[in-house]
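Participant: Sequence plus predicted model, see below.
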Amino acid sequence: MKKYYFTKLSDKKKKELIKRKAISSDSVKKTVEKICSDVKRNGLKSAIKYANKFDGFSSDNVYVTEKEFSEAEKLLSSEIKSAVKSAYKNIYKFHAKQYPKDYFIETINGVKCGRKFLPIENVGVYIPAGTAPLPSTMLMLGVPSQIAGCKRIVVFSPAKDKINPAILYAAKLCGIKEFIKIGGAQGISLLAYGSDNFKKVDKIFGPGNQFVTTAKSVVSIDPDGCAIDMIAGPSELLVIADNFANPDFVAADLLSQAEHGKDSMVILLTASEDLIRKVGDSLNQQLKNLPRKVFAKATIESSFCMLVDDVNDAFNFSNTFAPEHLILNLKNAKKYLNKVVNAGSVFIGEYTPESAGDYASGTNHSLPTFGFARSSSGVGVEMFMKGVTFQSINKKGIKSLSKTIITLAETESLQAHAEAVKVRLK
């Protein structure tokens, strides 16, 4: 890891360290726009063509069959099924508390206003299948959509022939009945535009590579497309640790994110130079035993640690960076929670690894990256719903509001607005 001294950094250098890499190039955008346009015109036929070209798709059926769902369960060990079930229960328990409550109030006599939360009817869930199968992502997106009560939840994931059985098992727990073996930009396009034999969705959820992310961006600004959850970039982890932290714990946490891929970013902030040295030694040792050490090593080499004067400097940098994941490996870590302003998800104390949130603690691991944690939240039940407002006004109420409405309408030179009230007063 590169090493920096916070007090020696210029403002320009700090901005450079906070800046993320672009996730899409002109060539990627050009390729994606061509795919989106083709699928928009020709539907499922074109999507299958690209799935064959990019993913080697060769299945007889583009849909996962009931038989495949059943076979997937038989292929899994009892240990894996138990782990998936346990994670499902915790994720469900946490997300069930998020279900928003409807409310109605009387703002003034004769004027009643309310807000009712309704599920989005048709949602698409994208599950990547690049360097590793991700049943956890199936749970993180399937559970909140299930709790929200979405009528139709369709899952897309790339495959040559069969979908990973753990993903299918997780999907079945989430009540998924519609699962399509197409991924990439072609999958996103089909979700957004639909086809003669496939109904489009209203909103797409899920992470992916630069082609998937670019496709989500393209369809989200097309009037014929659909909404998306967020623009998701490479995984991020920032650790704030003190001299009480176990260096092996810190190193393990950094590696847990580093192994996602070479585009991931991990950062260590501490006031202890001794901890930096020990963490470096531990990283080298732990790397030797990782099956995905090529990915992890590339990430570690492009990431950095920073020596700060105190914890305040660490939080100032962290809040500006706005990490996807923030670990507080500090003595009495809970007392620092009020210093957290911008972060996707926070992991408090030495026995709270980021991987707990990735899999089974209950919180969601679909979180804002690219610094969007300054203004956005991670995936939750409310993202699969929309709030509809209602108002009911009786004769007494419109009379009470009339002067205010008419004055404001005439101030804005919108006379018809004013007349819509005046006609009711005659």
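Facilitator: Happy to help now that I have it. Residues are numbered from 1 along each chain as shown.
Participant: contacts, neighbours, all on C-alpha from now
Facilitator: OK.
Participant: how far does stretch 121-140 sit from the chain's center?
Facilitator: Its chain's C-alpha centre and that of stretch 121-140 lie 11 Å apart, by Cα atoms, centre = their mean, to the nearest Å.
Participant: Check the separation of the first and last residues in it.
Facilitator: 19 Å (Cα to Cα, to the nearest Å).
Participant: Same question for that stretch: list its buried residues.
Facilitator: Using 16 or more other Cα atoms under 10 Å as the test for burial, stretch 121-140 gives 121-129, 134-140.
Participant: want to compare, so here's the second one:
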Amino acid sequence: MKTYNWTDLNAAARRIALARPEQRSDPALQVAVRAIVDDVRSRGWEALVQQATRLDGEAPTRVAVAPIAAEARRTLSADQIEAIELAARNIETFHAGSLPQDHVVETLPGLTVRKIWRAIDRVGLYIPGGKTPLFSTLLMLAIPARAAGVAEIVVATPPRPGGGLDPVIALAAELCEIDAIWTVGGAQAIAALAFGAGDIPAAAKICGPGNAWVAEAKNYVASLPGGAAIDMPAGPSELMVIADDSADPTTVAADLLSQAEHDPTAQVLLATPSKALADAVEREVSAQAATLPRAEIAEASLAHARFVITADLKDAAEVANLYAPEHLSLAVAQPEDLLGGIRNAGAIFAGRLASETFGDYLAGSSHVLPTDGAARAWSGVSAYTFLKAISVQTVTAEAAVRIAGPAAALARLEGLEAHARSADARLAVAAGSNAAPPPFPSPSGRGVKEVAEALARPEILALPPFDIAAQANEAFGPDAIKLDANENPFAPLSEGALAAGLNRYPEPQPARLKKAMAALYGVAPDNLIVTRGADDAIDILIRAFCRPALDAVSICTPTFSAYGHFAKLQGARLIEAKLDANFDFDADAFLDTVRHEPSLKLAFICAPNNPTGNLVDPADVLRVADALPNTLIVLDEAYLEFSETPSLAEEAIRRPNLAILKTLSKAFGLAGARIGALLGNPDLIAIAARALPPYPLPSLSIEAALAALSPSRRPIHLERIARIKADRDRLAGEFARAPIVNAVRSGGGNFLFLEVDDPAALAKKLNGLGIRARFRPNAAPGGVRITIGTDAENDAALAAFGVPANDSPARRGEVVRDTKETKIAVAVDLDRPAPRKIDTGIPFYDHMLDQIAAHAGFSLILSCEGDLEIDAHHSVEDCAIAFGTALSRALADRRGIGRFGFSLPMDETEAHVLIDLSGRPYSVFEGTFEASHIGDYPTEMTRHVFRSLADSLGAAIHVRVQGENDHHKTEACFKAFGRALRQAVGREGDRDAMPSTKGVL
């Protein structure tokens, strides 16, 4: 027995103190068990007989219990029989009284969800036998199964050493109303119960403990296709006792030995704040063990015993929660006070008079309990073990109308279109239709495919799908030997990671990119084709649906010029409907203009509008689509991310005549990659795709888009969008002060639309300054569109318009860092306190980085995808490198900063952090940590974090920390560093001054 003082142990030592005996299966045993199970599974009864004869010494036999039970009644004493019957009655009383009840919940008006309970049809019970047949286990399993209503119970137990069925087990079976038992044991019995053999039927679930062969067999059959479920993972028995000064050492020692005598690998523990009690119990255990019939087994078990001295009973309860014992005895004066703090245990025996032995036999609850820490998640056997909960939904017409739309939206968000259509179909049924509704009801009464084919050019419909490369990829996979496309087999003579694979044609519709973009826009991949920017989507739509000179395209002017350009290129007629005097979309005026055009195939609506930025109400777009069932409404959402208007992508994928244009050029900064998308219902998408060239997307663009859409990049994109919107609103006021500006429009785009007095003079001035702007005289006589740029670009534009530049340029830094182990994106803004969003995958490290930003008073967004399944090392170090690099970029030439900084006390801890933002990296770290980890954060990495920050930031960083608590010490280092940064990066008097007597850092 080993004794530990809990308060003196660090986290690693505590884990060692509570370690269980090594329980791993012998590989040879594992192989042997699987061979037995596989043999019985494949050859059935013949194999079972052979294996049982070899291992049990006799063939499996179905033994009627009545004659043998009668023998037991003759040979057992009256007291013994009465005890067994008392145990059976108590077990039945408890489990019959604890059966779950069906219940009903109305989650919404008309939407009722019921939970109903049904018994498992057939269960198999394994009862350990041999020298010590556990008749009590049969009671503990069969009676709860009967209480649950199981129709058929199949029982197997090893034959006695002399052969046949043990009489006491037969008596227990009779009390459980079981007529016969199969005498077969070990792995072969588990295989027969799981898969059936001869007259032994296959069970849906197998319950009961056993030796290592049985435990391994149960785990194995549960892992096989069609195998039986099992009650729980099984292992050697274990008991933990929590005791205080009031406990009786003799009783506590007896309890510990009651489990130690089970098995040499059983484990017993005592947790107590009383060292005197622990010493007394240890003496009692030694004295009592010597007199036990199974003393040798108990002594072997006691080698694994642990005595833990805790500060108080609350600490002892936490030890129990960490260990999660099979049996937990509360030998304390006030057990109810302690009970509320226990979260993990198989069974609890509360009070000095509650014996684990009572629970083993006749308290009423089952003694088949989770071991080996499984009590953290598993329950012991009960009536619930033999029941299944089934949910039943009842939906009224009112509820169907209420939930069909949200249900379809959620399904499409997960890319499950068939699910969404199933929800949509209920709307018509709820409205009283007896016929099944079309998949996508349309105002014209036609289905989606009919509408798409009616709109398409006949020449397009006559074309077969032109996607040879995609078909090959689908048939052979990406690792095929590619001798079909006349490519050069050698890599290009260029360097860099992006050059990889450039000798091969790219996928026409790259599956990974389609999936990523579909997830971005909340649709299924079949609802989307990837195009060379949104411009390409405009082109293919007009080519797919408009016949030259016959069909018409409408636009709402002033708007994006590409709509008219591609319409004229195809020879389609162009119908211009004017926006109103404020450049707003007037749905009624638009319909009045185009309603009587018989061959209007496409109607383009730009929302937000380019170049004016005006928003368009989604309800107006849907009203137009309903009013023009024979026209495809194309909604261009290129700038939607910069507005608060919701996307109509969800409507487009269910309507026959609505399509959406998307682009990664604006919000995701990929204008040079030329990646866009067309969204719509699958039939429309399939027809439009026929107009695509065979290889529309360059490999480099595909890789750039996939990198930009990586989850680690999303927080930075969102922050950039928010920054652009804020700059747009700020610049609108600044440009309004310009003497040459008459009007400023700030809508939903990443640009402003200005009206100026003398556009020719302004154009000449901007050209001379090297500033490019887009003049739009077709929208307004002095119309000019200004895109929101960087801080420096925005200041240059303001200056050209006669508005003084900002005296305090923003200090921002962004870094994207990809390695084999990590993908990291960081954004720092030294002049804003928020937002702060950190996700490294290591919660404690997230908190520490947040403490730096919070105490330094700046905004930090950091996201990391790392190989945490291997180790946290790479993520911690690489995040520090990227963070330091972003800080360095935000500081730029470091003019006007304080340069130096600080020390910080925290509880018992004192941390000193000194910083010099000199540009010369140097790191000193003085301090040690006892714990290896705080959560998932390795404390040894703290030193590396500050070294990496020093190197990447270009700073001298000196850290000295001392204290008693590793958590406090680590947190103090990061907080003090943040405080030091606040002082060092803060601006001082002369903002152009270099903080160095040398005039240079």
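Facilitator: Thanks, I have it. Here the structure is a predicted model, which is why all the values come from computation and not from measurement.
Participant: What would you report as the TM-score here?
Facilitator: The TM-score (TM-score structural alignment, normalised by the length of the first structure) is 0.95; 425 aligned residues with a Cα RMSD of 1.7 Å.
Participant: ok, so of the buried residues of stretch 121-140 of the first structure, who is nearest residue 188 of the first structure?
Facilitator: For these, the minimum distance to residue 188 of the first structure (Cα to Cα) is 7.8 Å, reached by residue 126.
Participant: ok, now which ones touch the closest one?
Facilitator: Contacts for residue 126 of the first structure (Cα atoms under 8 Å, 6 or more residues apart in numbering) come out as 155, 156, 157, 183, 188, 204, 205, 206, 207, 208.
Participant: and residue 389 of the second structure, what pairs with it in the first structure?
Facilitator: Superposed on the first structure with TM-score structural alignment, residue 389 of the second structure falls opposite residue 387.
Participant: so is its match in a helix, a strand, or just coil?
Facilitator: Look at residue 387 of the first structure: counting by DSSP: H, G, I helix; E, B strand; the rest coil, its state is strand.
Participant: Strands along the stretch 301-426 of the first structure, start to end?
Facilitator: Using DSSP state E, counting those that start in this stretch, the strands of the stretch 301-426 of the first structure run over 304-307, 325-329, 345-348, 385-393.
Participant: got the buried residues for the longest helix along the first structure?
Facilitator: The helix that spans the most residues within the first structure, counting by DSSP state H, is helix 78-96. Buried residues in helix 78-96 of the first structure, defined by neighbour count with 16+ other Cα under 10 Å: 81, 84, 85, 86, 87, 88, 89, 90, 91, 92, 95, 96.
Participant: can you list contacts of whichever helix or strand comes after it?
Facilitator: Toward the C-terminal end, the helix or strand that comes next after helix 78-96 of the first structure (DSSP states H and E) is strand 103-108. By Cα under 8 Å, 6+ apart, the residues outside strand 103-108 of the first structure that reach it are 112, 113, 114, 115, 116, 397.
Participant: can you tell me which residue in the second structure aligns to the fifth one?
Facilitator: Which is residue 116 of the first structure. In the second structure, residue 116 of the first structure lands on residue 116 (TM-score structural alignment).
Participant: who touches the counterpart of residue 321 of the first structure in the second structure in this structure?
Facilitator: Under the alignment (TM-score structural alignment), residue 321 of the first structure pairs with residue 323 in the second structure. Counting by Cα under 8 Å, 6+ apart, residue 323 of the second structure touches 18, 344, 373.
Participant: Identify the residues contacting the residue mapped onto the second one from the first structure.
Facilitator: So that's residue 344 of the second structure. With TM-score structural alignment as the criterion, residue 344 of the second structure lines up with residue 342 in the first structure. By Cα under 8 Å, 6+ apart, the contact set of residue 342 of the first structure is 318, 319, 320, 321, 322, 323, 373, 374.
Participant: JSON lines please, covering those and showing distance to residue 256 of the first structure.
Facilitator: Shown next, in JSON lines, are the contacts of residue 342 of the first structure (distance: Cα to Cα, whole Å):
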{"residue": "318", "distance to residue 256 of the first structure": "19"}
{"residue": "319", "distance to residue 256 of the first structure": "22"}
{"residue": "320", "distance to residue 256 of the first structure": "23"}
{"residue": "321", "distance to residue 256 of the first structure": "20"}
{"residue": "322", "distance to residue 256 of the first structure": "19"}
{"residue": "323", "distance to residue 256 of the first structure": "15"}
{"residue": "373", "distance to residue 256 of the first structure": "21"}
{"residue": "374", "distance to residue 256 of the first structure": "24"}
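Participant: top of those residues by neighbour count?
Facilitator: Greatest neighbour count in those, by other Cα atoms under 10 Å, goes to residue 323: 31 neighbours.
Participant: what's the closest non-adjacent residue to it?
Facilitator: Excluding the flanking residues, the one nearest residue 323 of the first structure by Cα to Cα, 6 or more residues apart in numbering is residue 343, at 5.2 Å.
Participant: What is the neighbour count of the one you found?
Facilitator: Residue 343 of the first structure: 29 surrounding residues under other Cα under 10 Å.
Participant: mind listing what it touches?
Facilitator: Each residue near residue 343 of the first structure by Cα under 8 Å, 6+ apart is listed here: 319, 322, 323, 324, 325, 326, 373, 374.
Participant: Kindly report the same for residue 415 of the first structure.
Facilitator: residue 409.
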